[in-house]
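Trainee: the sequence isn't on hand, but the structure is:
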């Protein structure tokens, strides 16, 4: 008989933690990735049977929307009790906000998927094929670990904030209206007001801190680095919120301007954090052990928006499981590219092998009224290159 999901998914993580120093991601990543294997919108069939949820029959307001699901105390305890939380406060938060905790999990998974997109053509490609290898990478305080902290922390905040505005959570709803006018509203003339449904990044940010930061200790350099990068990830959303306004009035006039705040797409957030990865600051802890400072005195002190790292990255060209590297042998490369996806760089100056492969794709598509598109299946031969 198969046991609870965390026995098969997280038990290896618990055993590995005896040899790999744990940080705020070592338990969260396997928990999030389990969504890719057996995801359901509600945690039925995960650890214990749940009764049908009770819908909240009220419009969106300060405490949840019409789509929100209310969990009973017993349901919340069974769900939260199935997760081996590293910090007791996290379990308490889960029981207090059980539905929001499922969005924490989805948000972490969103961050991992974005990591894999950003690094898909690089020596390290954010692979999660073997969780233990990824967890060993986290023990090295490199640029890649820094990026993972930032993108997963941002993903958690993003996922929760988005769920608030769509009415999926009883714990929150749209962001409260601001008192200051939106940019350009006063100069445009007429009246203005905050309306629509602004993304509740404040609630998402707070919940991200509770689950991402709780297992970090600010008394050592590793904890300071992880906390700094977690916050840098969240700030990548907050600093790039955009205001959208819509005019209301007779005959297209702008008698009243209604404005709301929305988050950038998560792809944009990933691009922003990737830029911070490229400009990351190599740091060390100061003599007092209270803050991080650049190793090179000529470099400026990193801001709260910047990504920082403490260790050099391992050599990702060769297999080194102890350092979280799969190597690049067998990776597909682009023979004609001079970029990071090119065979010369991706294969680390090793040779590559080429072979003809046949793929099937849609072709000769036609539109039929109404409303159907029919396509034929065509076979295509192409020359594909793999690193030796």
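Mentor: Received the coordinates, thanks. Computed from a predicted model, the values in this text were never measured in an experiment. Numbering: from 1, shown residues only.

Trainee: going forward, measure contacts between C-alpha atoms and count neighbours the same way
Mentor: OK.

Trainee: which residues in the stretch 151-300 of the chain form strands?
Mentor: Taking DSSP state E, counting those that start in this stretch as the test, the strands found in the stretch 151-300 of the chain are 191-194, 242-248, 256-262, 281-285, 292-294.

Trainee: of all these, which one is nearest residue 385?
Mentor: With Cα to Cα, the closest approach to residue 385 among those belongs to strand 281-285: 35.1 Å.

Trainee: any idea how far that closest one is from the chain center?
Mentor: When C-alpha coordinates are averaged (Cα atoms, centre = their mean, to the nearest Å), strand 281-285 and its chain have centres 24 Å apart.

Trainee: likewise for stretch 148-157?
Mentor: 4 Å.

Trainee: kindly report the same for stretch 69-82.
Mentor: Mean-position distance between stretch 69-82 and its chain equals 24 Å (Cα atoms, centre = their mean).

Trainee: output the strands of the stretch 151-300 of the chain in TSV; the columns should cover distance to residue 380 and mean neighbour count.
Mentor: As requested, the strands of the stretch 151-300 of the chain are exported to TSV (distance: least, Cα to Cα, whole Å; neighbours: other Cα atoms under 10 Å):
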stretch	distance to residue 380	mean neighbour count
strand 191-194	54	18
strand 242-248	44	15
strand 256-262	43	21
strand 281-285	46	20
strand 292-294	52	20
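
Trainee: need the longest helix for the protein.
Mentor: helix 143-165 (DSSP state H).

Trainee: what distance do you get for residue 366 to residue 375?
Mentor: Residue 366 sits 6 Å away from residue 375, going by Cα to Cα, to the nearest Å.

Trainee: cool, residue 140 as well?
Mentor: Taking Cα to Cα, one finds residue 140 at 49 Å from residue 375.

Trainee: looking at these two, which is more packed in?
Mentor: Ranked by neighbour count (other Cα atoms under 10 Å), residue 140 and residue 375 place residue 140 first, with 23 against 13.

Trainee: can you confirm the more buried one is in a strand?
Mentor: No - looking at residue 140 with DSSP: H, G, I helix; E, B strand; the rest coil, it is coil, so not inside a strand.

Trainee: from residue 282, how far out is it?
Mentor: Counting by Cα to Cα, the gap from residue 140 to residue 282 is 13 Å.

Trainee: which residues are in contact with each of those two?
Mentor: Common contact partners of residue 140 and residue 282 (Cα atoms under 8 Å, 6 or more residues apart in numbering): residue 311.

Trainee: who touches residue 314 in this structure?
Mentor: Contacts for residue 314 (Cα under 8 Å, 6+ apart) come out as 323, 325.

Trainee: ok, structure two:
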């Protein structure tokens, strides 16, 4: 499961819901797979120590003796540990500063760079990347032997000063379709060249926000797993002569994943901003956990190409739903709607004649569709 980050400097409430839902779906699927025997690393959940609770209508004085744990329960404990290790390890390292998060080098144009360029008044901007060949006007110093991890950097083509970059050996991610590269290199361009200010500003913003983003991801992942764990229910089956149900065998099972998704969707509307981390005394009472976001959500009512939102102008809506999902009162953002009536011919009053013919009449049906202004 891979979650690509098209906007690395943003963590909206919608992205908080996606992270929480991903963690919930991962833990739920693994817990069910363990109970079904689909995974060799885990099996059924261990029965709880406490005896199962009998139903309220139980009359015998010792109802605990008639109920016992059995069956194959969903192994949520093992699934939670696996999901936490799979999703939270990288976020914890980024939050604690042990590693540096990947930096995305956005391309200004979709065209591939060419080696030849027409002479212009201003010199072209040169971005030195680890896998690009050095320009013709730079000289590559010989590499020292015997020192592992040390690389000689090319000289700056402007004043002969070395470009300040720090290489960090970690992972390399390549994506040819997007025309950008994930590189674990910290770009620090020469301070005497003001043309690299946008790159420096991008890195500075990411440097200040990455710890806060990682903390929000950890909170949302934990919240998603917690919602799934709250859906554990006790299921029982009866055993006895003639359906007397003298003995009940019970086990713990998870509810449907759609319930967890609906609960997370409700919590997304109540998500709160994650405050910056500051040294302060720990409160005596833990605050109510909820989904956390870093940046506010854009206005989805109006077109916003930067955020990838097309707006709701001209969207088809359902006037009978009101404030519900897809309703005109909610989707049109208070701009009103227009109704279009259309008439079409449909087959109706069909009758079957033996044998073997179906005769139908043509009826004119008028429909009304609503579109947002």
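Mentor: Sure thing, it's come through. Note that this is a predicted model, so its numbers are computed, not measured.

Trainee: please state their TM-score.
Mentor: Once superposed, chain against chain, the TM-score is 0.55 (TM-score structural alignment, normalised by the length of the second structure); 242 aligned residues with a Cα RMSD of 3.7 Å.

Trainee: can you check which of the strands of the stretch 151-300 of the first structure gets nearest to residue 99 of the first structure?
Mentor: Here strand 256-262 is closest among the strands of the stretch 151-300 of the first structure (Cα to Cα), at 22.0 Å.

Trainee: for that closest one, the distance to its chain's centre please.
Mentor: Offset of strand 256-262 of the first structure from its chain centre (Cα atoms, centre = their mean): 27 Å.

Trainee: where does that strand end up in the second structure?
Mentor: On the basis of TM-score structural alignment, strand 256-262 of the first structure is assigned to residues 247-253 in the second structure.

Trainee: how big is the offset of that stretch relative to the first structure?
Mentor: Compared with the first structure after fitting, stretch 247-253 of the second structure deviates on average by 1.2 Å (mean Cα distance after the TM-score superposition for the first structure).

Trainee: about what we covered before: looking at the strands of the stretch 151-300 of the first structure, which is nearest to residue 350 of the first structure?
Mentor: Evaluated with Cα to Cα, those place strand 281-285 nearest to residue 350 of the first structure, the distance being 29.4 Å.

Trainee: and that closest one with helix 143-165, angle?
Mentor: 100 degrees (axes from the mean of the first three to the mean of the last three Cα atoms, to 10 degrees).

Trainee: which residues in the second structure does strand 281-285 of the first structure match up with?
Mentor: Residues 272-276 of the second structure are where strand 281-285 of the first structure lands when matched by TM-score structural alignment.

Trainee: again with stretch 142-150 of the first structure
Mentor: Mapped onto the second structure using TM-score structural alignment, stretch 142-150 of the first structure covers residues 12-20.

Trainee: now swap in stretch 166-183 of the first structure and tell me
Mentor: Counting by TM-score structural alignment, stretch 166-183 of the first structure corresponds to 36-53 in the second structure.

Trainee: helix, strand or coil for residue 101 of the first structure?
Mentor: Under three-state DSSP, residue 101 of the first structure falls in the helix class.

Trainee: reformat the strands of the stretch 151-300 of the first structure as TSV; add distance to residue 95 of the first structure.
Mentor: Listed next are the strands of the stretch 151-300 of the first structure as TSV, based on distance: least, Cα to Cα, whole Å:
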stretch	distance to residue 95 of the first structure
strand 191-194	33
strand 242-248	33
strand 256-262	29
strand 281-285	36
strand 292-294	35
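
Trainee: ok, which of those strands comes nearest residue 151 of the first structure?
Mentor: Nearest of these (Cα to Cα): strand 281-285, 16.7 Å.

Trainee: the closest one packs against which elements?
Mentor: Strand 281-285 of the first structure is packed against strand 292-294, strand 308-309, with contacts defined by 3 or more Cα pairs under 8 Å, 6 or more residues apart in numbering; DSSP states H and E.

Trainee: residues making contact with the first one?
Mentor: Right, the one you point to is strand 292-294 of the first structure. Contact with strand 292-294 of the first structure is made by 221, 224-225, 281-286, 300-302, as judged by Cα under 8 Å, 6+ apart.

Trainee: just send those residues back as a markdown table, with distance to residue 263 of the first structure too.
Mentor: Formatted as a markdown table, the contacts of strand 292-294 of the first structure follow (distance: Cα to Cα, whole Å):
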| residue | distance to residue 263 of the first structure |
| --- | --- |
| 221 | 32 |
| 224 | 27 |
| 225 | 26 |
| 281 | 26 |
| 282 | 30 |
| 283 | 30 |
| 284 | 33 |
| 285 | 34 |
| 286 | 36 |
| 300 | 29 |
| 301 | 28 |
| 302 | 24 |
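
Trainee: and which of those is nearest to residue 159 of the first structure?
Mentor: The nearest member of the contacts of strand 292-294 of the first structure to residue 159 of the first structure, counting by Cα to Cα, is residue 225 at 23.4 Å.

Trainee: tell me which residue of the second structure lines up with that closest one.
Mentor: Checking TM-score structural alignment: residue 225 of the first structure goes with residue 216.

Trainee: contacting residues around its match?
Mentor: Residues counted as contacts of residue 216 of the second structure (Cα under 8 Å, 6+ apart) are 16, 274, 292-294.

Trainee: and for residue 289 of the second structure?
Mentor: If you count contacts by Cα under 8 Å, 6+ apart, residue 289 of the second structure has them with residue 223.

Trainee: swap in 10 Å and give it another go.
Mentor: Shown in contact with residue 289 of the second structure (Cα atoms under 10 Å, 6 or more residues apart in numbering): 219-220, 222-223, 226, 271-272.

Trainee: onto which residues of the second structure does stretch 90-98 of the first structure map?
Mentor: On the second structure, no counterpart of stretch 90-98 of the first structure exists by TM-score structural alignment.

Trainee: just the helices in the first structure please.
Mentor: 5-9, 11-16, 28-33, 35-38, 73-81, 88-96, 98-118, 131-138, 143-165, 201-212, 221-238, 266-278, 343-346.

Trainee: just send the ones you listed back as TSV, with distance to residue 379 of the first structure too.
Mentor: Output for the helices of the first structure, formatted as TSV (distance: least, Cα to Cα, whole Å):
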stretch	distance to residue 379 of the first structure
helix 5-9	39
helix 11-16	43
helix 28-33	34
helix 35-38	30
helix 73-81	48
helix 88-96	50
helix 98-118	27
helix 131-138	36
helix 143-165	38
helix 201-212	47
helix 221-238	43
helix 266-278	32
helix 343-346	26
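
Trainee: which one of the ones you listed is the most hemmed in?
Mentor: Stretch with highest mean neighbour count among the helices of the first structure: helix 143-165 (a mean of 28; mean count of other Cα atoms under 10 Å).

Trainee: report all helices and strands that that one contacts.
Mentor: When contacts are defined as 3 or more Cα pairs under 10 Å, 6 or more residues apart in numbering; DSSP states H and E, helix 143-165 of the first structure packs onto helix 28-33, helix 98-118, helix 131-138, helix 201-212, helix 221-238, strand 256-262, helix 266-278, strand 308-309.
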